[in-house]
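Undergrad: Pasted the sequence and its predicted model underneath.
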Amino acid sequence: MALAGWLPFPIEVYHVWQYTLIVNMLLVMGIAVHQIRRQQKEVRERAQLARELQVEREAAFHQRQFMGMVAHEFRTPLAVIAASLENLRSIGFDDMNLARRHDRIGRATERLVQLTDNCLADARISADSLILMKQSTDLRPIISSAVAMVQFSDNHRWRLLEDEALVESTVTLEAKSSPRITADPALLRIAVSNVIDNAVKYSEGGLIEVRLKRALHAWTISIQDQGRGISTDRVEIIFERYRRVESSNASVSGFGLGLFVSRQIARAHGGELALVSNSPNGCRFEFTLPCHPLES
């Protein structure tokens, strides 16, 4: 319209127009350079993060390999200690102090066995393909073996209920009519032992109640303790690797592998491990293990 003479075109408008074009070009160039530099920085950061992640993965892999190797090497001397302890007990000393020393040795040995089992299980779980050595497995002997930590405690006792009926003796535990599922018995024992071990460690005493119940096409194994429960801010992390619940008891030790390993073993069998009850009067953890319809 200015060129056609319809509107006046002062020289000031021309100058503003030209300067606006120059500023706009410089602004676009500045934004483009900034975007390119930011993209280059993001690429460098992603590459560095990828390198650090790879280093972390390799370090974790070698750590698990080392722990598995050490745990494997510990198995033989621990087996020798356990066998020697049984020989000493079979002699039948009447000295109560000596019997208590034997019990302390048994507890310490069982703790180390539990730790080595967890390290070996963690190494297997962390492998590219976890191979389960499945076979027809009796659940009662698994539980009978897993409650060894309770038997070594002076302040705890335990009982087993099957479908709300009390199973009173070890002979009954290992009866031929024991419930059976297809599972890896070694890994399953480790999983149940870890939860029972935690029930002993995180409760000052009292009853550890194990319930075995059939639910449609699955068996449930629940472990109830009489501890002080888990604080709400820690519930979300109890199943994570190397994460532990703080305890007022300074003697409670561990690496935070137990519940992580137990849940992974349960999931590898197509089941689950969950915290189903948490209160100041104790916790209840529950395994759900699927079984074939023909299994009983």
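TA: Sure, I can see it. Residues are numbered from 1 along each chain as shown.

Undergrad: use CA for all of it now, contacts and neighbours both
TA: Will do.

Undergrad: Which of the three states applies to residue 20?
TA: For residue 20, the assignment made with DSSP: H, G, I helix; E, B strand; the rest coil gives helix.

Undergrad: Got another one to weigh against that:
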Amino acid sequence: MPIEVESKLLIVDDLPENLLALEALIRAPAQPVFQATSAEQALDLLLENEFALAILDVQMPGMNGFELAEMMRSTERTRHIPIIFVSAAGRELNYAFKGYESGAVDFLHKPLDAHAVISKVNVFVDLHRHRKALRHEMDALAELHRQQETLVEQLKATQRELERAVRMRDDFMSMVSHELRTPLNTLYLETQVRKLHLSKANLAPFAPDKLPAMIERDQRQIQNMVRLIDDMLDVTRMRSGALSIQPKLFDLSLLAQRVVESLAQQAEAAGAEFRLDAPAPVHGIWDEFRIEQVITNLLTNALRYGGAHPIDVTVRGDEHGAWLSVRDQGIGVAPEDQARIFEQFERTADSRKHAAGLGLGLYITRQIVRLHGGEIQLESAPGQGAVFTVELPLQAPDAAQNGHDASS
């Protein structure tokens, strides 16, 4: 669709009657005419407007038309404006030659030929409009090119994201297979050994004093598989926004104590111990099952990477909120990895050396904390342990709203 281009014309003459006559000749729609009775006034107009054409009288008091043209040619803003000189002097003065030297595109003698003036003005107005239209098209093409470049970058980013998703899926399936195979292999070997004993009528391994340890080993492997499956189910619920919370009043200090006691044997097996500092009750309205999951994930994480050192668990609260921190003295986390380990399936190179896992625990932990309107922070450095601090409001926000937030 053609654009409407306004073409401004500048006429300069020290005689008002000449200006009126010239304007009457060249006035047209979308072609406003600006008058100046001196070179100085013309310069002011040139600073404020973009002109398609300037028609200058040569003989003016003060700065004449030639001098004005030279000033126009010396300024970037006005250098490309076409100039037509008008003069009442005789042809023998050779003003036309001087005018062309000053950069004029044409020279007219008075009295003016109306048809010639209109024709010449129309030529330069058309050139100006074509030039503006071309500039508009070039700008449009440049904008289209920028949009295409943006689209290409978006497509590349989408491709990278898809490739990453495929890699994550493959890695995930590989990790799940590996993680589930470990407890399954252990159970399978246990059953094979027991079957061998039974085939030889060797009942000694099944003596009453040995059965509790046997059952405990089986339960531990089954619990490992259940934990993996639960983690995968929780991630699926979070992605779909279906993970909800059911807040009720309970004591965070008491819950932390229960979790510490339940993991005491696991800590002993890892050569570590929990040091709980929860001197006062901290009551709040949270989902007890989910907060227990948060504490369990953090303590289990500390046991994995704590290097068999004591683990400090602290619970505090006031009228503004509640805080739970877990400090270990293990391998620590490098600054560049501290944000990444809260994402799905993300683990550091050091963590892979120390323990197996899907890389879901901290992701699930952060999502649960955010469902409660809280945040989790990490302070750590390589070789200096880590401190995970959970901050919770005393009452979890509306569960329906949380379901939406967690999926975003």
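TA: The structure has been received and is ready for your questions. Predicted model only: the values in this text are computed from it and were never measured.

Undergrad: what's next to stretch 202-217 of structure 1, contact-wise?
TA: Under the contact criterion Cα atoms under 8 Å, 6 or more residues apart in numbering, stretch 202-217 of structure 1 has outside partners 150, 155-164, 196, 199-200, 219-228, 247, 249, 252, 290-293.

Undergrad: quick one: which of those residues sit in helices?
TA: Using DSSP state H, the members of the contacts of stretch 202-217 of structure 1 that fall in helices are 150, 196, 199-200.

Undergrad: All the strands of structure 2, in order from the start?
TA: The residue ranges that make up the strands of structure 2, judged by DSSP state E, are 8-12, 33-36, 51-57, 83-87, 106-109, 248-251, 274-277, 283-286, 311-318, 321-328, 375-380, 386-392.

Undergrad: can you list these in CSV and add distance to residue 216 of structure 2?
TA: Shown next, in CSV, are those (distance: least, Cα to Cα, whole Å):
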stretch, distance to residue 216 of structure 2
strand 8-12, 94
strand 33-36, 99
strand 51-57, 93
strand 83-87, 100
strand 106-109, 105
strand 248-251, 30
strand 274-277, 22
strand 283-286, 32
strand 311-318, 25
strand 321-328, 27
strand 375-380, 34
strand 386-392, 30
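
Undergrad: And those strands: which comes nearest residue 130 of structure 2?
TA: Relative to residue 130 of structure 2, the nearest member of the strands of structure 2 by Cα to Cα is strand 51-57, separated by 10.9 Å.

Undergrad: Enumerate every residue touching the residue lying closest to residue 340 of structure 2 once chain neighbours are set aside.
TA: Closest residue to residue 340 of structure 2 apart from its sequence neighbours, by Cα to Cα, 6 or more residues apart in numbering: residue 346 at 6.4 Å. By Cα under 8 Å, 6+ apart, the contact list for residue 346 of structure 2 reads 340, 358-360.

Undergrad: run the last query once more with 10 Å
TA: Residue 346 of structure 2 is in contact with 168, 337, 339-340, 357-363, counting by Cα atoms under 10 Å, 6 or more residues apart in numbering.

Undergrad: Ok, residue 135 of structure 2 next?
TA: Under the criterion of Cα under 10 Å, 6+ apart, the neighbours of residue 135 of structure 2 are 129, 141.

Undergrad: what's the counterpart of residue 134 of structure 2 in structure 1?
TA: The equivalent of residue 134 of structure 2 in structure 1 is residue 29 (alignment by TM-score structural alignment).

Undergrad: If you tally nearby residues, what's the number for its match?
TA: Residue 29 of structure 1 has 12 neighbouring residues, counting by other Cα atoms under 10 Å.

Undergrad: can you tell me how far it sits from residue 36 of structure 1?
TA: To residue 36 of structure 1, residue 29 of structure 1 is 11 Å away according to Cα to Cα, to the nearest Å.

Undergrad: and the contacts of residue 346 of structure 2, which of them are in helices?
TA: Among the contacts of residue 346 of structure 2, the subset assigned to helices under DSSP H consists of 168, 361-363.
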